[in-house]
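> Show me how the following folds:
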Amino acid sequence: MSKDQRVRTRDFLMGLAKAFAKYGAPSHRIEYLLELVALALEQPASFVVIPGVIWVSFGDEDHESSTHLIKVGQSWHMYKLSLVNRLCKNVIAGDLEVRGAVDRLNVIAAEPDWGVGWSWAAYPVVSFTICMIGFGGTWVDGAISAVLGLGVGATLLRAFPHLIPFLDAFLASFISRVIMTAFRKYQPTYCYNHVSIVLSAIVNLLPGLSITISLIEVATKNIVSGTVRIFSALFHASMLGFGITSGRAVVTWAPDNIDDTTLTHCPPAISPLWNFLFFPPLCFSFLILFEARRPQFLHISLVSTIGYTVYSVLSTLPQFSTSAGQVVPNAISAFTIGVAANIYSRLTKDVAVPAIIVGIVMLVPGSMGVRATLGFFGKNSTDAVQVVFEMLMIGMSIGIGLFMASLAVFPIKGPRYKVGFLQNSQARFHPKLTIFLNSI
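Now for the predicted structure:
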């Protein structure tokens, strides 16, 4: 390999690593695919991925090495993630050279996103539907959550990275508390659920998905990445709790009996059949926020619907109605999501990660992200300790469900299948590539 080819190959690998991290691939998946691509390109390299940073170390025939530090922020783009995964398969199979792969990577990066208008419109829809489905709120509760969610979306779409969780939680809690005070004054018997409305408004900020991914990374021996991510998620949740508590405390003119639920009369909950109407717009909104595209809509929506249906049915059983019992519906639902996504991956040779991530998101707002965060607003210190334990347990249950799904239906053909050397010249020097290429 000439010096120019070596430089071009290394630049491509670093660009590929940055693309995977930017588009939302888990750390263990990034390291796995980068190692395979480096082997296919005959470029000795090792990779270490933690949230926000990627270390890449290259070696050569002269026993000289170079280490590069890549700083990259994580976002979610399911369509580009699928395209980058397909690009990796083409490079590993030898169907695409480095020069063409670099051009293709630039084309993928230039793919347009959903416009700001679409993304902004998705936030109130998510807040409204979560309030109605997750909390059984009234139409007024849902409308207030939607308005607050619209404001939260406006701040998230702007470049204000610092203290966004605290400020959004503070403002949502403050405005909701003011509205609650007005209801107590003019409609004293109206049933107003302050915490449910606020949590529905900031549901897109809740760290349920981050905690689940961090536990999966720890389970896959990515200790550093998983530990960093989980502590970041717990700090993020604490900041949200502090913001909600502060916003509620600022409303000093609220009456003393504002939290007395014995004075209110709550109307009967709406029919559960409404959930079948609320779920499609909720799913479509998450597809927009996670930057999925029309070719992905059908299978992601189908996987999400299957997982949420299983979760809804199991949650109605009395033995799973407690906080501790929620781990079972989450584990079984995650298993169902993983099996459905892996079957799709095996049949179409497309990556299963987008369907799994969006399907899990449909679970964590109602199970871990919302209900567990309620514990931060308890009256004693043991509530916070208990809620951290519950968040970890539910996250682990989702992770175990996904691992069991991979055992039941492996997304790519692994060691359980006969591994033989392919005739492709790119695979002749390392058996790992033959395992991966069997799935292409």
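> drop to CA atoms for contacts and neighbour counts, all remaining ones
Noted.
> Tell me where the stretch 101-250 of the chain has helices.
Applying DSSP state H, counting those that start in this stretch to the stretch 101-250 of the chain gives helices spanning 116-135, 139-156, 164-186, 194-201, 208-219, 223-250.
> Identify the residues contacting the residue with the shortest distance to the centre of the chain.
Closest to where the C-alpha atoms of the chain average out (C-alpha atoms, centre = their mean) is residue 209, at 4.2 Å. Neighbour list for residue 209: 360, 361, 364, 369 [criterion: C-alpha atoms under 8 Å, 6 or more residues apart in numbering].
> Neighbours of the second one, how many?
Read that as residue 361. Per other C-alpha atoms under 10 Å, the neighbour tally for residue 361 reads 20.
> In contact with it, which residues are there?
Contacts for residue 361 (C-alpha under 8 Å, 6+ apart) come out as 208, 209.
> From residue 118, how far out is the residue nearest to the centre of the chain?
Using C-alpha to C-alpha, to the nearest Å, we find residue 209 at a distance of 22 Å from residue 118.
> likewise residue 47?
From residue 47 across to residue 118, the span is 36 Å (C-alpha to C-alpha).
> more neighbours, these two?
Each of residue 47 and residue 118 has its neighbours counted (other C-alpha under 10 Å); residue 47 has more, 18 against 13.
> quick one, helices of the stretch 301-440 of the chain?
Ranges of helices in the stretch 301-440 of the chain, per DSSP H, counting those that start in this stretch, are 327-348, 353-361, 381-408, 431-437.
> and of these, who's closest to residue 159?
Comparing these against residue 159 with C-alpha to C-alpha, the closest turns out to be helix 353-361 (23.7 Å).
> Which among the helices of the stretch 301-440 of the chain is found nearest to residue 144?
Ranking those by proximity to residue 144 (C-alpha to C-alpha) places helix 353-361 first, at 22.5 Å.
> In CSV, list the contacts of residue 209 along with distance to residue 15.
Formatted as CSV, the contacts of residue 209 follow (distance: C-alpha to C-alpha, whole Å):
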residue, distance to residue 15
360, 28
361, 28
364, 32
369, 33
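> Closest to residue 278 out of those?
Ranked by distance to residue 278 (C-alpha to C-alpha), the contacts of residue 209 are led by residue 361 at 15.6 Å.
> Tell me how far the closest one lies from residue 282.
When distance is defined by C-alpha to C-alpha, residue 361 is 11 Å away from residue 282.
> what does whatever helix or strand residue 283 lives in rub up against?
Per DSSP states H and E: residue 283 is located in helix 274-289. With contact meaning C-alpha under 8 Å, 6+ apart, helix 274-289 is reached by 76, 114, 118-119, 122-123, 125-126, 129-130, 132-133, 293, 297, 301, 304, 358, 362.
> Also this sequence, please, to line up against the first:
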Amino acid sequence: HNARHAGSHSSLAAKAKFAILPAGAHNPRNGAGVLGALIASTGNIAGAAAPVPSSLAPNIKRPGYHLSRYSIDVKDVVLPPTAPSTKERHKSLPSTPRFRSSSTTSSITDRDTLASKRGWTEKLRDLEATTFGFANGNGRSGRSTPTFGAGAGGFLRSGRSTPTVRTPSTEGDHDDEKEGEERWRWEREREREQEGRREKRKKRKKAEVYITRHVAQIIQRQEFILKLTRALMMFGAPAHRLPTQIHATGRVLDIQVNCMYLPDVVLISFDDGATGTSSLKFIRQGSSLSLGKLGEVYEVYWSVIHDEESVSEASRTLDALMRKEEVYPGWQQIIIGGMCSASICSISFNGSFLDSVIVFPLGALLVAIQLLSVRNELYSNVFEITVATLFSFVSATLAATKRFCYSAIASSSVVLILPGFIVLCGALEIMSRNIVSGSVRMCYAVVYSLFLGFGLAIGAEAYERTTGHTIEGSTDYTCSGSHDKEGPWYQRTPKLYWAFLTVPLFSLFLSMRNQAPWRSREMILLIVIACIGWVTNHFAGIKFPSQSDISAAVGAFAVGVVANVYARFFSGNAFVIMITGILFQVPSGLGNGGLLTYASKQAAGASTAYLSGFQTALQLISVAIGLTVGLGLSLVLVHPIQSRRRAGGVFSL
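Take a look at the predicted model:
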């Protein structure tokens, strides 16, 4: 009887726990005996009921117990790397091994045979996972989404972790733990992906808002650059520094800008590196020197590039500044023009006190006509010629009385429309390698001076044709014939001591003519620097007679050194405080033997009159070259080392 059941010994031992044998059937015994089954049952009950390791469970490692089905090393059990929460740990799974309901007795025999072939080490983790009935057909699951059975899978599907009770476990429990851990990791990864998508949506929304605001900020910065360019052109900023000024502003505002300057025209291109596009702006603006407003524009520019003022506020400031009225009303400008002509008459053109008095109404009339000519565009084209013709005729009429000097009155009456500033800007642009704009300005200055000489010649010719008399002292450029040395003091040629009065006086009114506020701190500096320039020019002219370029260079060098030293150590504006001293050098170069030489020869009908006209133009150019050289040397002397401040477009000549 025992031999008949010997082949199915292991199968019956496995079915002893789960099957109820019929009455009278013989229950075979396994190798462990009755005590081994009781010990195993006690361990199963304790593992299922106790939340923590039970003290009733026997020590399977104790000598004398050899239960191969339950012999498992604790060190061989792979615990989850990430421990779940405390609440989840107390919810353990039953440790009883789960078999498939469809398993047969032959499966146990096959398993034993397979184990014997593979060299079983008496540990369940060496067996196939399919023996214990997992629903996943792939055995141990990988990184993909696991598929669980109805037992432990339903429990793990709720997100709970595997039990941590140290009770005897089977291979099925171990795989359930692994699949539950993978399920938990998969859900964590899915939550992270969802959270990442939400963060991306938020970032995308923020990016859209930022792009909208950023585009608005770019437009504001571009508008500020355009307004700054227009303001600089409107108020007479040095043209040779304008492209550098625009590039420096664009670099500070993080705008890619390119600029091309022509006289009264600026082409500005804004480049967009992200889209590869550009926007071209065209600005046409006439210039008129206004020292007060130019200084305010410089302060706005300085505050923006040093982040002391926002771009929007600076744009509003520039708008208000361009709409602002002039510092001096029209009637005050007329008086200022008369005082300029009266004060320059004696120191530059050898006029007497009487000549200075009589030229006052002519200078005032010049400014009045200039203010009215702005309203009529057609007349503004011939303004210089008509004014020069009128003043030449009046000067010839006054010289007929033999009490006035023709050359002094005619020259000082048109001193405010001499092309000194145009010549200076053209020479500086040529020196700065701005060949196009510099050449245009120089050619215009030469033709402009010929216009003035032609107007003076027409006036003198009109007087001679009308009266039938020649002009008294038309070639007497020192007024020695018209001035009586034995006459009253107001008819004599003034002494050099009069320069202590007339030089500061002309500097004051010329600065006011250029719209410099008379209450400002710069007004004193304008007067002092202009006086320094005149003194050096005068004594250099005595040392180098008939060389106006050398005397102009020495005077400009002195003016440039003082102005740049002040601007460097006191954070001032060099251009604003030096322009009066520079313009003071031009009338001296054009007065003696300049325009009047061309006018007298033209009136006399000489065949070489056109040559004298070109000689006048060459004399004008020589004065401009001297001024340019003097200013360049002064700038190098004060700033010998190149710095970003010089290259950043700071106002200086």
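> Give me the TM-score for this pair.
The TM-score (TM-score structural alignment, normalised by the length of structure 1) is 0.87; 411 aligned residues with a C-alpha RMSD of 2.4 Å.
> Compare the helices of the stretch 101-250 of structure 1 and give me the one nearest residue 99 of structure 1.
Closest approach to residue 99 of structure 1 among the helices of the stretch 101-250 of structure 1 is made by helix 223-250 (31.3 Å; C-alpha to C-alpha).
> what's the closest one aligned against in structure 2?
Aligned using TM-score structural alignment, helix 223-250 of structure 1 spans residues 435-462 in structure 2.
> What mean distance separates that stretch from the matching residues in structure 1?
Stretch 435-462 of structure 2 differs from its equivalent in structure 1 by a mean of 1.3 Å after superposition (mean C-alpha distance after the TM-score superposition for structure 1).
> What is the distance between that stretch and the centre of its chain?
Distance of stretch 435-462 of structure 2 from its chain centroid, counting by C-alpha atoms, centre = their mean, to the nearest Å, is 42 Å.
> again, but for stretch 338-353 of structure 1
With C-alpha atoms, centre = their mean, you get 18 Å for stretch 338-353 of structure 1.
> before we move on, what about stretch 236-253 of structure 2?
That offset, for stretch 236-253 of structure 2, works out to 12 Å (C-alpha atoms, centre = their mean).
> Find me the equivalent region of that stretch in structure 1.
Matched against structure 1 by TM-score structural alignment, stretch 236-253 of structure 2 falls on residues 24-41.
> what comes up buried for that stretch?
Within stretch 24-41 of structure 1, the residues that qualify as buried are 24-28, 30-31, 33-41, counting by 16 or more other C-alpha atoms under 10 Å.
> Likewise for stretch 549-568 of structure 2?
Buried residues in stretch 549-568 of structure 2, counted by 16+ other C-alpha under 10 Å: 549-567.
> how big's the offset between that stretch and structure 1?
Compared with structure 1 after fitting, stretch 549-568 of structure 2 deviates on average by 0.7 Å (mean C-alpha distance after the TM-score superposition for structure 1).
> Provide the aligned range in structure 1 for that stretch.
Using TM-score structural alignment, stretch 549-568 of structure 2 corresponds to residues 327-346 of structure 1.
> Tell me the counterpart of residue 358 of structure 1 in structure 2.
Taking TM-score structural alignment, residue 358 of structure 1 has residue 580 as its aligned residue in structure 2.
> Any idea which of the helices of the stretch 101-250 of structure 1 gets closest to residue 390 of structure 1?
Residue 390 of structure 1 sits nearest to helix 208-219 of all these, at 11.3 Å, using C-alpha to C-alpha.
> Return the set of buried residues in the closest one.
For helix 208-219 of structure 1, by 16+ other C-alpha under 10 Å, it's 208, 209, 210, 211, 212, 213, 214, 215, 216, 217, 218.
> Now find how far off-centre stretch 184-197 of structure 1 is within its chain.
Stretch 184-197 of structure 1 has its C-alpha centroid displaced from the chain centroid by 32 Å (C-alpha atoms, centre = their mean).
> Can you give me the end-to-end span of that stretch?
One end of stretch 184-197 of structure 1 to the other measures 16 Å (C-alpha to C-alpha).
> Over to stretch 247-266 of structure 1?
Using C-alpha to C-alpha, one end of stretch 247-266 of structure 1 lies 24 Å from the other.
> How far off centre is that stretch?
Worked out by C-alpha atoms, centre = their mean, stretch 247-266 of structure 1 lies 34 Å from the chain centre.
> and what of stretch 433-450 of structure 2?
Distance of stretch 433-450 of structure 2 from the chain centroid (C-alpha atoms, centre = their mean) equals 33 Å.
> In it, which residues are buried?
For stretch 433-450 of structure 2, the neighbour count (16+ other C-alpha under 10 Å) marks 434, 437-438, 441-450 as buried.
> between the residues you listed, which is closest to residue 411 of structure 2?
With C-alpha to C-alpha as the yardstick, the closest approach to residue 411 of structure 2 among those comes from residue 449, at 12.4 Å.
> what sits against that closest one?
Contact analysis of residue 449 of structure 2 by C-alpha under 8 Å, 6+ apart lists 418, 419, 595, 616, 617.
> Give me the aligned partner of the fourth one over in structure 1.
Applying TM-score structural alignment, one finds that residue 616 of structure 2 aligns to residue 387 in structure 1.
> Then residue 284 of structure 2?
Aligning on TM-score structural alignment places residue 284 of structure 2 opposite residue 71 in structure 1.
> in terms of contact, does its match touch residue 54 like I think?
Yes. Counting by C-alpha atoms under 8 Å, residue 71 of structure 1 does reach residue 54; the two are 6.5 Å apart.
> Could you check which of those two is surrounded by more residues?
residue 54 (22 against 14).
> Looks to me like the more buried one is in a strand.
Yes. Assessed with DSSP: H, G, I helix; E, B strand; the rest coil, residue 54 of structure 1 lies in a strand.
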